[in-house]
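> next come a sequence and a model predicted from it.
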Amino acid sequence: MASEKANPPPPAYDQVDHTVSSAYPHPQTSTTVIVTGPSVGPDPTTIVCPSCRATVVTRLDYETTTRTHLCAALLCLFICWPCVCVPYLTTTCRDANHYCPNCSAFIGTYRK
C-alpha cells in the first residue's frame, strides 16, 4: 500500500501539458515530418508545392517503363512493324512525373 501512495497514477490525457517550451528545438532532438503526396493525374495539376510553397501548375516529364517496352514487344510479336514506336511517342504507355516549375522539386508520379 505504501508503494501506491509513493507512485501516483499517470495524469489523464486531457491533463497533459501540450505547450511548447521554446521556439527553437533542442539541438539533440530530432523532428520527423511525414508528408503525403498530393493526388496527381495524367495532366498538369494546380497544387501548392511542398518545397517552395508556391501555387503552381506542375511540369510533366514522361518516363519510359517496362510497360512501354512490353507494348512495343507485343506490336513486334504481332508483326506491326510500323507501329513499334507508338508506345514510345504516346503518353498513355509511359509514367507522368510531376515537377514544380519554380524549384524543380519532384511532386509525384501518375501510373495507369
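Sure, I can see it.
> drop to CA atoms for contacts and neighbour counts, all remaining ones
Will do.
> residues touching the spatially most central residue of the chain, list them.
The centroid of the chain falls nearest to G37 when counting by Cα atoms, centre = their mean (3.4 Å). By Cα atoms under 8 Å, 6 or more residues apart in numbering, the contact list for G37 reads I107, G108.
> three-state assignment of it?
Here G37 is recorded as coil under DSSP: H, G, I helix; E, B strand; the rest coil.
> distance of it relative to N97?
13 Å (Cα to Cα, to the nearest Å).
> try it against this one:
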Amino acid sequence: MSNNQDKTAIIIQPEEKGDPIFQEWPVHTECPHCGSSILTSLEYEAGTLTWIMCFFLMFIGLFLGCCFIPFCLDGCKDIAHICPNCKKEVGRYYRM
C-alpha cells in the first residue's frame, strides 16, 4: 500500500527594500537625510519638457505670451520629492 499525497511547497520571500520609484505621486520611503519614515511632498519645477513645449508653441506662432503656458501647467514640469520633516530633496521625477 502506497500513500500518495499531493504536497505543496509554499515559498515566502522577504520583501526587498530597494530604492523607491519616484513618479507623479507621493511615495512612502525613508528620508536619507533625517532617517524618518515619510510620505514625500511634491514640488513642481520647470524642466526640459517645459522649455521644449515653450519653444514649440513659440515656433507655431504663439509668441505673444501664450508660449509661456507650459510654465503654468504642472503636467509639463519635473517633480521634486521633498521630505516634509527636514525639507530636503529625497528624489526627482524627470518628465524627459
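Everything's here; your move. Keep in mind that what you see is a predicted model, and the values were worked out from it rather than measured.
> between G37 and N97 of the first structure, what contacts are shared?
Jointly contacting G37 of the first structure and N97 under the rule Cα under 8 Å, 6+ apart are I107, G108.
> the counterpart of D74 of the second structure in the first structure: neighbour count?
Aligning on TM-score structural alignment places D74 of the second structure opposite T91 in the first structure. Counted with other Cα atoms under 10 Å, the neighbours of T91 of the first structure add up to 16.
> then C83 of the second structure?
When neighbours are counted by other Cα under 10 Å, C83 of the second structure comes out with 24.
> quick one: what's aligned to it in the first structure?
C83 of the second structure maps onto C100 in the first structure, by TM-score structural alignment.
> for L74 of the first structure, see how far away the nearest residue to that match once chain neighbours are set aside is.
Nearest residue to C100 of the first structure, sequence neighbours excluded (Cα to Cα, 6 or more residues apart in numbering): T58, at 5.3 Å. Relative to L74 of the first structure, T58 of the first structure is positioned 32 Å away (Cα to Cα).
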